[in-house]
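A.B. asks: No letters, just coordinates:
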């Protein structure tokens, strides 16, 4: 770094000792104050001296003017020579001129450097400063006749008449000398006072820095780990207080060190038996851990069995739905087949007896054709139902991924769930948007809807003589669909709502509830289907469950 640069010296000052920084800072302050004070004092003295010299020049010009009346009246330079010579004897008077009113010179003594000379001002009653340069002043005083004594016989008093002017040029050498002398004196006094103050400051800094240095040395030794150190309470009272605080701190540290050593000794005594205790505790923990692992495996197996039971229960409800829906078309087909069989038997009997008429034969044939058509129609209806339930059963028992319409899957689940609502004062309303296609898993989705319907039936409408379950599907942004299941049932408290997705949590414990229904729903929605589920509920006002699913289920989840 360049030693002539300001940054170099500022850096050195920043890392200097406190004593040096204090001395330099106060020295700069003292010299600055002394210099400003000396400068102001010199400037004020120069103003006073200038005022005095100007007044002297004005008075001298007036004096010469009063003694030059006769010379101007007689136009004789000899009559003015004596007062002009006396004026020239004054210090710094460079030139004296006696002028007529038109500016012509009657007598001139002395020479000056070139100065602008203008015509004296008229109408002035006394002397005035005409011109000022850096080297001199030029004063002008008018010369008037002496007024005559007033006569009692004359009405008008004669006014003085202007005869000419006296021009006095006074140099500024005396002013320069006085200003220089004042500056030397003021700056000298300031320098002496500054030196005295700096000497006193050095003594004070030494008194401050010496005990601080000693305290700093002791603290540095204590920082290296030395014990038994004490600082000498010396110097000003605040520094002595710091030393006493340090001594108290060192005493406390020594006491704590002694206590720590005693504690370490006690710990060393316990260390011998600690390993044995740790070994015993480790063996105990290992045994407990093995028991916990076995309990966890048992719990997982129980959970798996409960999930399978829930799937089987869903399949049972599906079979019940199949049986209920097949009863009607198969019963109709059976009735039509029986009727047709009776009609055909009557024809056979009539043919055997030989009493069969043509009209009766045609009527029997028409009835037989009608019965066959009814049988065919109801059997086809049963076949369609069986195909639909077959697909639904495949979806319910497998996790096969395919593209499907959400409203169709929900409609199939609702169709299969009708037996659960038979002979019960509850109803299901749908608001399904048709044509919402997603690439996902219809089986798990059907299981989710089935569990929500079952949950509403068991919990939402418990103890109620009426209720309505509304299932809605709609598009949610370009890449998502929403399925909303809401009921006007008993609702849930906030504590129950926060725990609804916990495994084995149920409000029907001991009444057939496993506590896994909503946990299965949560796992399927957030896991395999890659969506989100949100539950809102208010006591005595019902529950609203919103499921948001992507139009394309995640690919990284095994199907």
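C.D. replies: Received it, and whenever you're ready, just let me know what you need. What you are looking at is a predicted structure, and each value in this text was computed from that prediction instead of being measured.

A.B. asks: CA atoms for contacts and neighbours, from now on please.
C.D. replies: Will do.

A.B. asks: how near is residue 419 to residue 174?
C.D. replies: Using C-alpha to C-alpha, to the nearest Å, residue 419 is found at 131 Å from residue 174.

A.B. asks: And these two? Which one has more around it.
C.D. replies: Taking other C-alpha atoms under 10 Å, residue 419 and residue 174 do not tie; residue 419 has more neighbours (18 against 15).

A.B. asks: Run through the residues that contact that one.
C.D. replies: Applying C-alpha atoms under 8 Å, 6 or more residues apart in numbering, we find residue 419 in contact with 317, 320, 321, 324.

A.B. asks: Now, of these, which are buried?
C.D. replies: Among the contacts of residue 419, the ones that count as buried by 16 or more other C-alpha atoms under 10 Å are 317, 320, 321.

A.B. asks: would you turn those residues into JSON lines with secondary structure and distance to residue 44?
C.D. replies: Listed next are these as JSON lines, based on DSSP: H, G, I helix; E, B strand; the rest coil; distance: C-alpha to C-alpha, whole Å:
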{"residue": "317", "secondary structure": "helix", "distance to residue 44": "115"}
{"residue": "320", "secondary structure": "helix", "distance to residue 44": "120"}
{"residue": "321", "secondary structure": "helix", "distance to residue 44": "118"}
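
A.B. asks: Can you name the two of the contacts of residue 419 that sit furthest apart?
C.D. replies: The largest separation in these, counting by C-alpha to C-alpha, is between 317 and 324 at 10.4 Å.

A.B. asks: Wait, residue 140 touches residue 168, no?
C.D. replies: Yes: between residue 140 and residue 168 there is a contact at 6.4 Å, judged by C-alpha atoms under 8 Å.

A.B. asks: any shared contact partners between these two?
C.D. replies: residue 61.

A.B. asks: What ranges does the stretch 401-550 of the chain have for its helices?
C.D. replies: 406-416, 442-455, 494-498, 517-523 (DSSP state H, counting those that start in this stretch).

A.B. asks: For the longest one, list every residue counted as buried.
C.D. replies: Neighbour counts over helix 442-455 (16+ other C-alpha under 10 Å) mark 442-454 as buried.

A.B. asks: Please apply the same query to the shortest one.
C.D. replies: Neighbour-count burial for helix 494-498 flags no residue at all (criterion: 16+ other C-alpha under 10 Å).

A.B. asks: take the one below as the second:
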């Protein structure tokens, strides 16, 4: 038995207390005593014993009521209680056991029997505690494995989807881009021909003169190059989105790569750009980037991008909720993304918003598996649990959240520049 564990003897008879105390101490047990139910409950609440030997017939509250109160308290209900009594009829035994006692010792008692029963029930309690601990550990392991499986499945599906979309976009985009330059050259040649026709307008056949007269040729010749330039800019924009999709969808899980963390942040923001635009009366969500010069860091880029996606998507949700609840009537909806170097071997990424914020109770549970504040069907409670696992376990970093209700939230991610891959 550990020094912090002891057997509590509760009996109003000083002789019984003395005899039992000496017997148990002689057998190697630490012992404390109480002479009534009230003082026993007070002592137990202050420092719980490993086991209680409880007399049934006592002044004040008797042993049955003392047992009932202890079993009603979640902090003391698991303590084994052995009744000591001369009331050995079946009715009293059944009453005591129904209240939660684990055994009965009849009076007058034999010291050897008391010691044997105490030792036996302490061993049972230790085995039970070990089993409960093992069950808790196993449950935690299963929850962790579930998060890993969900994270891997989400990454795989997301990566395949985005890589497929980017691949399908790539061929037509490349075709348009490669044909834009010769198209502009053709239009330039046609423009020169049409300008010559304008110079020699009176010498042209009557049908061509009529066609020119019915068409605003000067405007067409002026606007057509602008249309082509606009089309070229749009195709370059689509190509940029395609590249961002491929960058975001990196699903490497075997080894870490050296990457520019800013590229991952920008790719994620680009994918979420449609959610940042104004919607109805809700104004645009402005993004303020404050990037410091950073070295490339060793990481699993696809997994980190998923972390950024979860945090930024949650920030947008919080901003939309703040707007719907009238918390931001001044139209100031913003997300701030900043990075800095933490000398000498770490980088810091901060993602802050002025959204709805969260209470202290929610903030303390935000990384718990299956915990979500969203309505049924709108959240699984796995996003931030996975983000925590990716940052802490996969990258040896740290992630924390600071938040004030109705004012906003800031996530801080610390990542090592160099590091070994972790399982």
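C.D. replies: Right, received. Where do you want to start? As the structure is a prediction and not an experimental result, all values here were calculated from the model.

A.B. asks: Could I get the TM-score for this pair?
C.D. replies: Once superposed, chain against chain, the TM-score is 0.50 (TM-score structural alignment, normalised by the length of the second structure); 285 aligned residues with a C-alpha RMSD of 5.7 Å.

A.B. asks: re the thing from before, identify, from the contacts of residue 419 of the first structure, the entry nearest to residue 49 of the first structure.
C.D. replies: Closest to residue 49 of the first structure, out of all of the contacts of residue 419 of the first structure and judged by C-alpha to C-alpha, is residue 317, at 123.8 Å.

A.B. asks: Could you measure from residue 289 of the first structure over to residue 199 of the first structure?
C.D. replies: 82 Å.

A.B. asks: likewise residue 466 of the first structure?
C.D. replies: When residue 466 of the first structure is compared with residue 199 of the first structure (using C-alpha to C-alpha), they lie 105 Å apart.

A.B. asks: likewise residue 299 of the first structure?
C.D. replies: 91 Å.

A.B. asks: next one: residue 488 of the first structure
C.D. replies: In terms of C-alpha to C-alpha, residue 488 of the first structure sits 96 Å off from residue 199 of the first structure.

A.B. asks: now the strands for the first structure?
C.D. replies: Secondary structure of the first structure (DSSP state E): strands at 93-100, 105-109, 128-132, 136-144, 162-171, 402-405, 426-432, 437-440, 467-476, 480-487, 532-538, 542-550.

A.B. asks: is it possible to export those to a markdown table including distance to residue 192 of the first structure and mean neighbour count?
C.D. replies: Putting those into a markdown table (distance: least, C-alpha to C-alpha, whole Å; neighbours: other C-alpha atoms under 10 Å) gives the following:
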| stretch | distance to residue 192 of the first structure | mean neighbour count |
| --- | --- | --- |
| strand 93-100 | 37 | 22 |
| strand 105-109 | 47 | 16 |
| strand 128-132 | 37 | 18 |
| strand 136-144 | 35 | 25 |
| strand 162-171 | 34 | 25 |
| strand 402-405 | 104 | 14 |
| strand 426-432 | 104 | 14 |
| strand 437-440 | 99 | 20 |
| strand 467-476 | 91 | 19 |
| strand 480-487 | 92 | 21 |
| strand 532-538 | 89 | 16 |
| strand 542-550 | 91 | 20 |
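
A.B. asks: By neighbour count, which bits of stretch 408-426 of the first structure are buried? Give me those.
C.D. replies: Residues of stretch 408-426 of the first structure classed as buried by neighbour count (16+ other C-alpha under 10 Å): 408, 409, 410, 412, 413, 414, 416, 417, 418, 419, 420, 426.

A.B. asks: how about the second one, what's its partner in the second structure?
C.D. replies: Which is residue 409 of the first structure. Under the alignment (TM-score structural alignment), residue 409 of the first structure pairs with residue 264 of the second structure.

A.B. asks: ok so, going back, let me have the strands of the first structure in a markdown table, extended by distance to residue 499 of the first structure.
C.D. replies: Shown next, in a markdown table, are those (distance: least, C-alpha to C-alpha, whole Å):
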| stretch | distance to residue 499 of the first structure |
| --- | --- |
| strand 93-100 | 114 |
| strand 105-109 | 122 |
| strand 128-132 | 103 |
| strand 136-144 | 106 |
| strand 162-171 | 109 |
| strand 402-405 | 32 |
| strand 426-432 | 26 |
| strand 437-440 | 28 |
| strand 467-476 | 22 |
| strand 480-487 | 19 |
| strand 532-538 | 11 |
| strand 542-550 | 14 |
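
A.B. asks: closest one to residue 393 of the first structure among those strands?
C.D. replies: Per C-alpha to C-alpha, nearest to residue 393 of the first structure of these: strand 402-405, 14.8 Å.

A.B. asks: of the contacts of residue 419 of the first structure, closest to residue 283 of the first structure?
C.D. replies: Looking across those and measuring by C-alpha to C-alpha, the closest to residue 283 of the first structure is residue 317, at 50.6 Å.

A.B. asks: Please report the distance of the closest one from residue 517 of the first structure.
C.D. replies: For residue 317 of the first structure, the distance to residue 517 of the first structure equals 15 Å [C-alpha to C-alpha].

A.B. asks: Check residue 340 of the first structure too.
C.D. replies: 49 Å.

A.B. asks: Between the two, tell me which one has more neighbours.
C.D. replies: For residue 340 of the first structure versus residue 517, neighbours defined as other C-alpha under 10 Å are more numerous around residue 517 (26 against 21).

A.B. asks: which one in the second structure is aligned with that one?
C.D. replies: The alignment partner of residue 517 of the first structure in the second structure, by TM-score structural alignment, is residue 383.
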